[in-house]
Every structure is written in C-alpha cells, then in structure tokens.
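# Quick one, structure for this:
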Amino acid sequence: MSKIKGSVPIIGVGGATGSGKSSVAHSFRAYNAMIIDLDRLSHDLSRKGRRLWKAVVLNFGSGFLDQKGELQRKKLGRVVFKNWKLLFLLNRISHPIFKNQLKKIILRQPPSAIVVIDGAILFEAGLIPLVDCLIFVEAPEEQRSSRLSQKGLSPDEIRSRLKSQKFISCLRRRSHIIIENNTTPEDLQKKIDFVCQIPIEKISHFDHKTG
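Below is the predicted model:
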C-alpha cells in the first residue's frame, strides 16, 4: 500500500549526482511504471508564471530571468551550489512546491499504475514518507565526476554539486535496496533485472544490497 491514502505503489530511486539513478528509475518502464523525474518537474514548475518561478523571483529577485522573463536555471544553479545559505533558501521554498505537485500527480494515476520518483533530493524534500520502497544507487566519486563532465559541467561546477549533497548518507541509510553502479552498463543492467524480478508487492519488505 502506498503512504498517500488511496494512491498507487510508489518507488523512490535516489543517489548522488552522477550515480546513474535515472538509468535505474527508467528500467521500471518494463512494469509500465510512470516515471516522475524531479529535475524535469522542477523545470516545468520553474516556467514563467508558475509557482516555483514566482517563489524564486520573490526571494531572489529578477536577476536570474532572461529577456523573455524565463528563469535561467543554470545561472541560478551556479550561484546557489557555491553558497550553502542560498541553496538552503532555494530548497526551503521549492521543496514544498515539489511535494504538493507530486501528490497531485500520484493521486491522478489509475489503480493499476506504479509510480517511480527519480531524484537526488528525496530526503531533503521530505519525500521519503511518500514512498513504499526506496532504492539507492551509488558509484565511486571519480565515475560520478566523469559522468557530470560528459554533461558539460566544469570542474568547479562538479565540485560544487558533489559538495552540496550533504544529506546523501541519510538517504542511503533509509533505503531498502542499494545498487552499486561501479562497473559496466551491462553489469548495471543485470543488477536492475534482478531488482525488477522482485514482486512489486514484496519489494517494500526487501532488504538487499547488490554489489
């Protein structure tokens, strides 16, 4: 049973930036699961005129808007990831908005659905109480840095993002399943296949680490 009354089974997939959690989350499409990517949700809620956009402008001013009034998320990120107080402020105003929107999306799903939430901020945003099963994906810092570099982040931006995840150990401790993503994509797929073979009605009672 989900922890949102009357809703569907909810699986959370978290991990440090660059760990490969999105690959694991999207593997649940084999169950016809609906994948909620928290980064994409943030992008959608940040569009001009939407709730998160309004909250950012109110708290940070209009200096992060482009000529069309859209929020420049990368510019904001470069600033907040270097300043813990500003990051805390952004989290404080954004996380309740995420949680409220997630509940709305989940409650709209049909009874046969499965929802998978993909995101690094499950702990900070107070989303763990919503999920029935928490999967944590981890990888060595060197590999995570390499993946972030491939996405176009500079060394300074990578260091800032890695340091910003101060609660990642809290997320790991609360997980039911830990997947080590430290070798090849083929090896990761084998681990994902193993997890996906666990009956969905039993997965929240499962306690296993795949190494």
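# Every contact and neighbour count from this point should use C-alpha atoms.
Will do.
# ok, which stretches of the protein are helices?
21-26, 38-45, 51-60, 73-80, 84-107, 141-150, 155-164, 168-173, 185-196 (DSSP state H).
# One more, so I can put them side by side:
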Amino acid sequence: MTSPPPPPRRPLPRRLGLTGSIGAGKSTVAALLRARGLTVLDADEQARLVTAEPGTLAELEAAFPGVVRAGALDRAALAARVFGDAAQLARLNAITHPRVRARMVALEAGAAARGEAWVVQDVPLLFEGGLDKSMDAVLLVDAPLETRVARVVARSGLTPGDVLARDARQLPAPEKRRRATLTLDNSGDLAALERQLDAALRHLGLSPRPA
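The predicted structure follows:
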C-alpha cells in the first residue's frame, strides 16, 4: 500500500523590504506595520539573538579577542573594533550574517505555514547588503539630514559628528530613494506618516488592517 503524497508546500510570502537611513524613523514604521496586522521580521533583533548563542560568541571571541566578557558580547567594544575597518567588518559579517539569514528564512516559513501573503523584512542596511534584489518591493523611510541628526543626538547621546560619520557609511539617501519602490517622507508628524503608509500599502495591494 502506497503512502499518500505529502501535502503541498505553501509558497513563501512575498517580501516587503523596510529600510531607512539613521534617524529616519524606520522603527516607528515597523511598529505601525505590526499594528496593521503584518508580520515584521527584524534583522537587528535576530542579530542580537544570534550573538547571544554560545557558538557565535566563541567564534566572535576567537576573531576579536576581548569582545566577550562574562559570557556576553560587549557590543560597544565590538563596534569599536570594526567601525571604519572594512576587513574587520567583513570578518564580523561572515560570522553573523549566515546565522541571521537562517533565522529569517525559518521565520518566513512560519509565516507561510500561517498562510500569510506578505512579510516585512526590516533590514537597516538592505541596499548596502544587496538584499533589495531578493525583495518583491522596498519601502524606504526618509527625512532631511538635519532632522535625522537631531533625532539621533536627542535619543542616543551621540554627537552630530558621530551621527554624520555613521550616515556617511551608508548608501546616500538620494540613491536609496531612486532604488526604493516607495518612499515615506517622515519629516512631519505621526498622522502624516500613517497616511503615507496606508497609501503605500494600498498601492501594493495590502489593505491596512488595524489590530
């Protein structure tokens, strides 16, 4: 007696990439998307989980001695080691990125099993990492440079020079706008941002679904 065929695999959801320059308000938009019923996969959150795993910590300590202290990653020490050093950053990415991608794929599979048509991939360096090519659409959050710098200084204690240095290492905002499917201008208030977001979702065929 032959076994019945396995049930057909659900197709993976379509991917909406969410990105934005430092201080643009990407995290605010991610929260608004969640409130509208969309699954948001946060690459930074997955990276934090990955770098808490013993195997990852062991590789990081071997590659960057002194960055693991009392069994936990000293993120500030690691950032100081790789910031501005392309070779060291590439070494870090070789350790962490495959693990983060594996987590994101597993979360996507979970969304597919739930029958979700779209998932949002929240990736700060989406364009810089070439991940925009694997997205079905890209939503960019942007704001004037002066506004973004002021926001980051107010919330983080970084100096304006620090923020400008970090911004300079990202793809220029005009190029991001050129490559994005849709851009949200977050230079106004929250209500204006929500109106733009809902219009963007309608444009993509995603009806906003408030929770």
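# quick one on the thing from earlier: could you point out which of the helices of structure 1 sits nearest residue 131 of structure 1?
helix 84-107 (11.0 Å; C-alpha to C-alpha).
# by contact count, what packs against the closest one?
helix 38-45, helix 51-60, helix 73-80 (3 or more C-alpha pairs under 8 Å, 6 or more residues apart in numbering; DSSP states H and E).
# As TSV, those with distance to residue 179 of structure 1 would be great.
Shown next, in TSV, are these (distance: least, C-alpha to C-alpha, whole Å):
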stretch	distance to residue 179 of structure 1
helix 38-45	20
helix 51-60	32
helix 73-80	28
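# of all these, which gets the most neighbours per residue?
Ranked by mean neighbour count, those are led by helix 51-60 with a mean of 17 (mean count of other C-alpha atoms under 10 Å).
# so that helix versus helix 38-45, what angle?
80 degrees (axes from the mean of the first three to the mean of the last three C-alpha atoms, to 10 degrees).
# one step back: quick one: closest of the helices and strands packed on helix 84-107 of structure 1 to residue 66 of structure 1.
Closest among these, once you apply C-alpha to C-alpha, is helix 73-80, at 10.1 Å.
# on contacts alone, who are the packing partners of the closest one?
helix 84-107.
# Tell me roughly how far the helix it packs on lies from structure 2 on average.
Here the mean offset of helix 84-107 of structure 1 against structure 2 after fitting is 2.4 Å, by mean C-alpha distance after the TM-score superposition for structure 1.
# so how far is that helix off the chain centroid?
Relative to its parent chain, helix 84-107 of structure 1 has a centroid offset of 12 Å by C-alpha atoms, centre = their mean, to the nearest Å.
# just stretch 26-35 of structure 2 next, same as before
On C-alpha atoms, centre = their mean, the centre of stretch 26-35 of structure 2 falls 12 Å from that of its chain.
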